[in-house]
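1. I'd like to go over a predicted model; first the sequence, then the structure.
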Amino acid sequence: MLNALEIFTTVVVGVMVGVEFSVAFFVKAILDGLPDDSAQRGRSHGGRLLGAVMPVWYFTSLALVAVWAVAGWQDHGAGLVVTAAALLILSVIMSIVLLVPINNRGKTWTVDNRPADWKQQMNRWDRFHYVRVAVIIAAFALLVAALT
């Protein structure tokens, strides 16, 4: 049963990492290549869509890793799993403190009501997101290492 939990958790976290990596390096590049109005509209729509889905995914991932840490406490990789959980906690804190406030503003913007500094705010979100992606990649790598 523990093996199934470990594999399921690793897949769930891995897919989350893949989505966030894609947002950082592919979706951003696609949106940045669009004319200003389209880029801002795309970011607003993406903020609404992913802003609704990703919190559930982050907390589910964290809960699964916590269950794995408790259930596998005696295993040789328990320290790696606990460290991965700590990194996921850090990613959630970063999200709540740094990224969500910018996202909550950005998802309400239209071409008519966006602030003059909307691009700077989005660039700031992108920088925070790059760091968060690095954190969750590290957590994922630790989970994979714990499987071996």
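-> Okay, I see it.
2. contacts and neighbour counts: CA atoms only from here.
-> Will do.
3. just give me the residue right at the centre of this structure.
-> When CA atoms, centre = their mean is applied to the chain, the residue found nearest the centroid is Glu20 (5.0 Å).
4. can you spell out which helices and strands pack onto the one helix or strand it maps to?
-> Remark: Glu20 resides in helix 2-22, with elements defined by DSSP states H and E. Here helix 2-22 touches helix 36-71, helix 118-147, going by 3 or more CA pairs under 8 Å, 6 or more residues apart in numbering; DSSP states H and E.
5. picking that back up, my read: the residue nearest to the centre of the chain touches Val133, true?
-> Yes - in this structure, Glu20 is within contact of Val133 by CA atoms under 8 Å, at 6.4 Å.
6. below is an additional structure, to be compared with the one above:
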Amino acid sequence: MQDALAVVTVVVAGMMVGVEFAVAVFVNPILDRLPDNGGLDARSDGARVLGRVMPFWYISSVVLGTVWAALTWGDEGASLVAAGSALLVLSVVMSLVVLVPINSRVATWSQEGVPADWKEQVGRWDRFHYVRVGIIVLAFALFVVALV
């Protein structure tokens, strides 16, 4: 059972990391290069869609990692799982404090109604998102090392 839990945790966290990495490195930069602020509607839609899905994904990853760490406490690799889970908790706190407030504003924007500083706001979100991606990549790497 512990092996299955470990694999499920790595898969769930790994898919989350993949989505967040793709948003940071590919999706948002592509959207930002569209002419006439063409990516604005896509960013707003993405903020709405991912804003509904990602909280469950993050919390599921934290719960799975925490249960894995608790079940294997004292075993080899348990401290890596605990550290990975702690990093995921840090990413959730960071999301709630910094990223969600910006994302909530972006989700309400349209071409007809955006604040004058919208580019600065999405740029700030992107910078913090890069940090969050680094944190969750490290958490994922710790999970993988603990699994193998």
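-> Received, thanks. None of the values given here were measured: they were computed from a predicted structure.
7. ok, average deviation of the next helix or strand after the helix holding Glu20 of the first structure from the second structure?
-> Sequence order places helix 28-32 as the next helix or strand after helix 2-22 of the first structure, per DSSP H and E. With the two structures superposed, helix 28-32 of the first structure lies on average 1.1 Å from its match in the second structure, counting by mean CA distance after the TM-score superposition for the first structure.
8. off-centre distance for helix 28-32 of the first structure?
-> 18 Å (CA atoms, centre = their mean, to the nearest Å).
9. list the buried ones in it?
-> Using 16 or more other CA atoms under 10 Å as the test for burial, helix 28-32 of the first structure gives 28, 31.
10. next one: stretch 70-82 of the first structure
-> Quick answer for stretch 70-82 of the first structure (16+ other CA under 10 Å): 72, 77-82.
11. which element, helix or strand, includes Leu34 of the first structure?
-> Per DSSP H and E, there is no helix or strand for Leu34 of the first structure.
12. please report how far it lies from Val27 of the first structure.
-> 11 Å (CA to CA, to the nearest Å).
13. try Arg114 of the first structure
-> When Arg114 of the first structure is compared with Val27 of the first structure (using CA to CA), they lie 20 Å apart.
14. same drill for the two, tell me which one is more crowded.
-> Neighbours were counted for Arg114 of the first structure and for Val27 using other CA atoms under 10 Å; Val27 has more, 17 against 14.
15. who's in contact with the more buried one?
-> By CA atoms under 8 Å, 6 or more residues apart in numbering, no residues touch Val27 of the first structure.
16. can you find the partner of it in the second structure?
-> The equivalent of Val27 of the first structure in the second structure is Val27 (alignment by TM-score structural alignment).
17. any idea how far Leu138 of the second structure is from that match?
-> Going from Val27 of the second structure to Leu138 of the second structure by CA to CA gives 21 Å.
18. residues in contact with stretch 53-65 of the second structure?
-> 5-6, 8-9, 12-13, 16, 81-82, 84-85, 88-89, 92.
19. cutoff 7 Å now
-> For stretch 53-65 of the second structure, contacts defined as CA atoms under 7 Å, 6 or more residues apart in numbering pick out 9, 12-13, 16, 81, 85, 88-89, 92.
20. element containing Leu90 of the second structure, please.
-> Assigned by DSSP H and E, Leu90 of the second structure falls within helix 78-94.
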